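Participant: Curious how this folds, go ahead:
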Amino acid sequence: MNLFAETWRYLLDGSNWTENGGFLSRLVEQLLVSFTALGLAMAIGLPIALWLGHLGRGGFLAINISNVGRAVPTFALLALLVTLDWPGSGYFGPYGRAGLATLIALGLFALPPLITNAYVAVREVPLEIRQAADGMGMSGAQKFWRVELPLSMPLVMSGVRLALVQVWATSTIAALVAGPGVGRIITEGFATNTYSQGMAGAVVVAAVALVLELLAAVAQRLVDPVPRARAGSSPNREEQLSEPRPKVAEAADTVGR
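Facilitator: Presented below is the predicted three-dimensional model:
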């Protein structure tokens, strides 16, 4: 119980947040690394996965190649990268020591859920809706941007949500190669037998992960076109008593607006 009390006192001590190398500065470092790595992974992985999903081929190969990253521990990849001449362990702007190696390792770690969810999301758009778009004379690009992409966004965002939380939690390993982030506070605490410091760092990482998860869940709900269409409509009594429309027709009307 003393450890929990000491951890709580450590968290409540303002100097541990504001001093150089304290929680605030380390949080900024880790957020910067996490969102940059996620952004790079999204910029590379999402266009490829969405395009392959639209074409309906090549997805099996892309998903399995990206899933190879799951078999390689992120720390092992990071340790390998910092030993190479490039990217090495040098300072990389605001990302600190071994910043580039950390970004590459985390970006590769974020690719599997992004690619898998994006490809599956486009392929799971109902065939009836695709055929309706073809019947309306839409071109391939129009069908993708006006039908497939809006309907697939909830599942795409689910992949982004998963990747975000995973990258945030895993980015603490940067401290093991003297990189940026809250992991530095955790490793320093356990290295000096100041367990309350290490525990406090772990609590902060977990708390921020919960906040990011909630924010991503809200964003995922906002990009779902069908619930937004339902929420934005105010049916009259006759519509309420009438037979509900099929989901396919409702979705087609939503994305066609």
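
Participant: From here on, just use CA atoms for contacts and neighbour counts.
Facilitator: Will do.

Participant: Can you say which helix or strand has the residue nearest to residue 22 when sequence neighbours are not counted in it?
Facilitator: Once flanking residues are discounted, residue 22 sits nearest to residue 16: 5.2 Å by CA to CA, 6 or more residues apart in numbering. Taking DSSP states H and E as the criterion, residue 16 maps to helix 15-18.

Participant: my guess is residue 11 meets residue 200, correct?
Facilitator: Yes - in this structure residue 11 lies within contact range of residue 200 using CA atoms under 8 Å: 6.1 Å.

Participant: who has more neighbours, those two?
Facilitator: Applying other CA atoms under 10 Å to residue 11 and residue 200 shows that residue 200 carries more neighbours, namely 24 against 20.

Participant: returning to what we had before: so what's the residue nearest to residue 22 up against?
Facilitator: 10, 22, 23 (CA atoms under 8 Å, 6 or more residues apart in numbering).

Participant: now swap in residue 121 and tell me
Facilitator: With contact set as CA under 8 Å, 6+ apart, residue 121 has these partners: 53, 152, 153, 155, 156.

Participant: Which helix or strand contains it?
Facilitator: Following DSSP H and E, one finds residue 121 within helix 99-123.

Participant: and residue 192, how many neighbours does it have?
Facilitator: Per other CA under 10 Å, the neighbour tally for residue 192 reads 10.

Participant: To check against the first, give me the structure of this:
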Amino acid sequence: MIFADAFAWLLDAANWTGPKSIPVRIGIHLLYCLGAVVGASLIAVPLGLYVGHTGRGGLVLVGGSNALRALPTLGLVTFLYLIAGGGTVGVLIGLIVLAVPPILAGAYAGVQEVDRGVVDAARGMGMTGAQRLWRVEVPNALPLLVGGVRNATLQVVATASVAAYVGIETLGRPLIDGLRVLDYGQFVGGAILIALLAVALDLLLALAGRFVVPKGLRLSAQPRRRRKVAPVQVGGSTA
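Facilitator: The predicted structure follows:
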């Protein structure tokens, strides 16, 4: 019954037109997600690469990242919204703070997981530290780095819904309005839209990863298929 009401709400033409329509809210939701992921990447990627390359501050990095993960989402966004005096800046900063840990972890772990033999070989060829980082470590770290960006995107898509609590017309608005008037069809419909948006963005980033990550790394990450060995005839018997 609830899902029938949800699909009825989704198919209602009135919800697809006007300044507070579903397309407008999807666009606002996407803008906040894009701003948060890009802003977090500008902070987390250089920091993660530096710590992973130099090995300095790894313990502080992990501890700080875990501390950021423990921050309450709604409280942080609301607090920064009030500190910034309203508007979108506080909400965007809150989303950036929450998106930093997974990207930071992906960049740091990606560099740390690079085979030390490969790095030593590059050093033996006379490469400088910067050359080893950008020509050896970063290409090999891309799978984990892209995975960190994907995790951050999924988290931000879900978290951006709380921006509706401070009056921003994201996809969280149907959730709040549905709960306020006990319209569970609207509530579930909004949740379905958020889930579909998260899946669509994840698939898009997975496709982008296929072009960014070198083919050799993608093939090496796939499980190897065991080759079937044909039986050998030995002295009239099968071995």
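
Participant: quick one: TM-score?
Facilitator: The TM-score (TM-score structural alignment, normalised by the length of the second structure) is 0.86; 220 aligned residues with a CA RMSD of 1.7 Å.

Participant: ok, so what distance separates residue 180 of the first structure from residue 23 of the first structure?
Facilitator: From residue 180 of the first structure over to residue 23 of the first structure the distance is 12 Å, taken as CA to CA, to the nearest Å.

Participant: same question but for residue 122 of the first structure, I mixed them up
Facilitator: 41 Å.

Participant: do residue 72 of the first structure as well
Facilitator: As judged by CA to CA, residue 72 of the first structure and residue 23 of the first structure stand 30 Å apart.

Participant: Map residue 105 of the second structure onto the first structure.
Facilitator: Using TM-score structural alignment, the partner of residue 105 of the second structure in the first structure is residue 116.

Participant: scratch that, residue 137 of the second structure
Facilitator: Mapped onto the first structure by TM-score structural alignment, residue 137 of the second structure lines up with residue 148.

Participant: and its match, that's in a helix?
Facilitator: Yes - the assignment for residue 148 of the first structure is a helix, going by DSSP: H, G, I helix; E, B strand; the rest coil.

Participant: From what I see, it and residue 119 are in contact.
Facilitator: No - in this structure, residue 148 of the first structure is not within contact of residue 119 by CA under 8 Å, at 11.1 Å.

Participant: Give the aligned range of stretch 190-209 of the second structure in the first structure.
Facilitator: With TM-score structural alignment as the criterion, stretch 190-209 of the second structure aligns to 201-220.

Participant: distance from the lengthiest helix in the second structure to the first structure after superposition?
Facilitator: As assigned by DSSP state H, the longest helix anywhere in the second structure is helix 22-54. Its matched residues in the first structure lie on average 0.6 Å from helix 22-54 of the second structure after superposition (mean CA distance after the TM-score superposition for the first structure).

Participant: what angle do that helix and helix 89-112 make?
Facilitator: Helix 22-54 of the second structure runs at 40 degrees relative to helix 89-112, counting by axes from the mean of the first three to the mean of the last three CA atoms, to 10 degrees.

Participant: Other residues contacting the helix or strand following helix 22-54 of the second structure?
Facilitator: Helices and strands here follow DSSP H and E; after helix 22-54 of the second structure, the next one along the chain is helix 58-69. Contacting residues not belonging to helix 58-69 of the second structure are listed as 51, 52, 97, 98, 100, 101, 104, 105 [CA under 8 Å, 6+ apart].
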